[in-house]
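Asker: Starting from these lines, generate the structure:
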Amino acid sequence: MRLVIARCSVDYVGRLTAHLPMAPRLILVKADGSVSIHSDDRAFKPLNWMNPPCRLREEEGGWTVTHGKTGEQLILTIEEILHDSSHELGVDPGLRKDGVEAHLQELLAEHIETLGDGWSLVRREYPTAIGPVDILCRDHLGGTVAVEIKRPASRLRHHAVEIKRRAGIDAVEQLTRYLELLNRDPLLAPVGGVLAAQAITPQARTLAEDRGIRCVILDYDELRGMKREDTLF
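Answerer: As a prediction, this is how the structure comes out:
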């Protein structure tokens, strides 16, 4: 991974256009070829980025990152480089989830038709620029579906799915960020959303529906194949 801190302006040229004025920023260049631009106040979310496959051309006064399939470009005009270092991180073992969360991901991947008849699994732990989406699948129309399962804190044509034991407003916000990212990819857009959880707060449901996100309640015991007893005798 290459870490560069520079005073730069950034222009995204393609299906969408965007401009970031001159300011100090962190530029990450990862081994997979992706380039992302970060500020100091937006947590993990980049200000702008280019997903692989792409190529980086460095010239005096700036960089040009060009997507290998779409031809869209991320153009960095660099006024001053304050730091430039490279680090070999090696192969990452990946996120290991515990308890119900890990089992829920496994069960939902095995029984993906829970989200709809005719749905099919593509893969688990699908990589994105802001972290892995737990499950990638397709709906009955062949649309891409991204399924994200969070830690059990009290806490689709193309769909992104955010799953929690009890989903709150933060779950909707997380899903919205994934949708914003996925909709930047012309191979996926337009991307819809589904919020799936064992329970969803009323506030989260209202916000989700306002953003056009479908809410789905999951039954953990049913996914495990357990019959529930409704009476004591």
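
Asker: contacts and neighbour counts: CA atoms only from here.
Answerer: OK.

Asker: Longest strand of this protein, counting residues only.
Answerer: The longest strand of the chain (DSSP state E) is strand 73-86.

Asker: Buried ones in it, by neighbour count?
Answerer: Neighbour-count burial for strand 73-86, counted by 16 or more other Cα atoms under 10 Å, picks out 73-79.

Asker: What is it packed up against?
Answerer: Applying 3 or more Cα pairs under 8 Å, 6 or more residues apart in numbering; DSSP states H and E, one finds that strand 73-86 makes contact with strand 2-13, strand 48-50, strand 62-67.

Asker: Following up with a second sequence; could you model it the same way so I can compare the two?
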Amino acid sequence: GTYYIRVFGYNGANSATCYTITATATPVAQGCQSTYDVSSNGTATGAATIPFNTDIKGLVSPSGDNDYYKFVVTSGGTATVTLTTLPADYELAVYSSNGTTQLASSTNGSTTSETITRTYTAGTYYARVWGYNNANNASSCYTLKVQLGTASRNEIAGNEVAILKMSPNPTSNILNVSLLGASVSKRAVVQVLDARGTIVMEQSMKRNTQAIDVSKLSVGTYVLRINNGSSTITSKFVKQ
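Answerer: From the prediction side, this is the model:
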């Protein structure tokens, strides 16, 4: 942003001699986590749908944090889930579509990478990352990847790959939401979740571009989630 510095003499003080003013700025480090590590992903219900064959960066923080990620397989086959660049002793597990039935896990200990390779039928799955014995790190990210083998993918429906755009962001009243690259199903729903993962707004999505009135929300960061029938896509926005 833009800021101003004011210089003035106390009690009318002045002088014909020049003063010197110096301003320095220190860049603020940005978080290493990706947009998929959303505040609502402490449970499977709030998990963001991640793309395949892509490095997903995330943080396990604070102590006791759980990170869930959702991926959708449309044609059965093999896939490998890896968890690397570990700053602490993190664990990895894969769950079925209900988000609670564990299908496989990798718990190597220390900072050794975790790997799960298995055969998947068509369906929705969740990857969970957490710290053993509450291990955590607030600044160093892990890297999660779901690498396709013989399985095939689907981010939204059919062979569509969706992009969610929102503007203006931040916003104080109206948030314009656009779902690009995918058709909107008859069951499509737009949800807004707060920092605790609680749904605070919900409405049907009738078209690919829709205006949402968020004026009654408290100031803060929220997650907008579009449930398009068989899968979801999420992104963050700021309410001013």
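
Asker: How alike are these chains, TM-score-wise?
Answerer: Once superposed, the chains reach a TM-score of 0.25 (TM-score structural alignment, normalised by the length of the first structure), with 103 aligned residues with a Cα RMSD of 6.0 Å.

Asker: circling back: so which of the buried residues of strand 73-86 of the first structure is the closest to residue 35 of the first structure?
Answerer: Set against residue 35 of the first structure, the nearest of the buried residues of strand 73-86 of the first structure by Cα to Cα is residue 74 (8.7 Å).

Asker: residues contacting that closest one?
Answerer: Contact analysis of residue 74 of the first structure by Cα atoms under 8 Å, 6 or more residues apart in numbering lists 10-13, 49-50, 64-66.

Asker: how about the helices and strands packed on strand 73-86 of the first structure in CSV, adding distance to residue 20 of the first structure?
Answerer: Shown next, in CSV, are those (distance: least, Cα to Cα, whole Å):
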stretch, distance to residue 20 of the first structure
strand 2-13, 5
strand 48-50, 9
strand 62-67, 14
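
Asker: nearest to residue 148 of the first structure, of the ones you listed?
Answerer: Comparing those by Cα to Cα, strand 48-50 comes nearest, at 20.9 Å.

Asker: buried set for whatever helix or strand comes next after that closest one?
Answerer: Counting by DSSP states H and E, the next helix or strand C-terminal to strand 48-50 of the first structure is strand 54-59. Neighbour counts over strand 54-59 of the first structure (16+ other Cα under 10 Å) mark 54-56 as buried.

Asker: Among those residues, which one lies nearest to residue 147 of the first structure?
Answerer: Nearest to residue 147 of the first structure among the buried residues of strand 54-59 of the first structure: residue 54, at 25.5 Å, using Cα to Cα.

Asker: Tell me the spacing between the nearest residue to that closest one once chain neighbours are set aside and residue 99 of the first structure.
Answerer: Spatially, and ignoring its direct neighbours in sequence, residue 54 of the first structure is nearest to residue 67 (4.1 Å; Cα to Cα, 6 or more residues apart in numbering). Distance of residue 67 of the first structure to residue 99 of the first structure, given as Cα to Cα, to the nearest Å: 39 Å.

Asker: And these two? Which one has more around it.
Answerer: Ranked by neighbour count (other Cα atoms under 10 Å), residue 67 of the first structure and residue 99 place residue 67 first, with 18 against 9.

Asker: The more buried one contacts residue 57, doesn't it?
Answerer: No - using Cα atoms under 8 Å, residue 67 of the first structure makes no contact with residue 57, being 11.5 Å away.

Asker: Output the longest helix belonging to the first structure.
Answerer: helix 169-182 (DSSP state H).

Asker: Give the next helix or strand downstream of that helix.
Answerer: strand 191-197.

Asker: which other helices and strands contact that following strand?
Answerer: Contacts defined by 3+ Cα pairs under 8 Å, 6+ apart place strand 191-197 of the first structure against strand 158-164, helix 169-182, strand 213-217.

Asker: Can you lay out those as a markdown table showing mean neighbour count?
Answerer: A markdown table is the format used below for those (neighbours: other Cα atoms under 10 Å):
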| stretch | mean neighbour count |
| --- | --- |
| strand 158-164 | 27 |
| helix 169-182 | 19 |
| strand 213-217 | 20 |
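
Asker: Need the ones you listed in JSON lines (columns: distance to residue 196 of the first structure).
Answerer: Below are those laid out as JSON lines (distance: least, Cα to Cα, whole Å):
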{"stretch": "strand 158-164", "distance to residue 196 of the first structure": "5"}
{"stretch": "helix 169-182", "distance to residue 196 of the first structure": "10"}
{"stretch": "strand 213-217", "distance to residue 196 of the first structure": "4"}
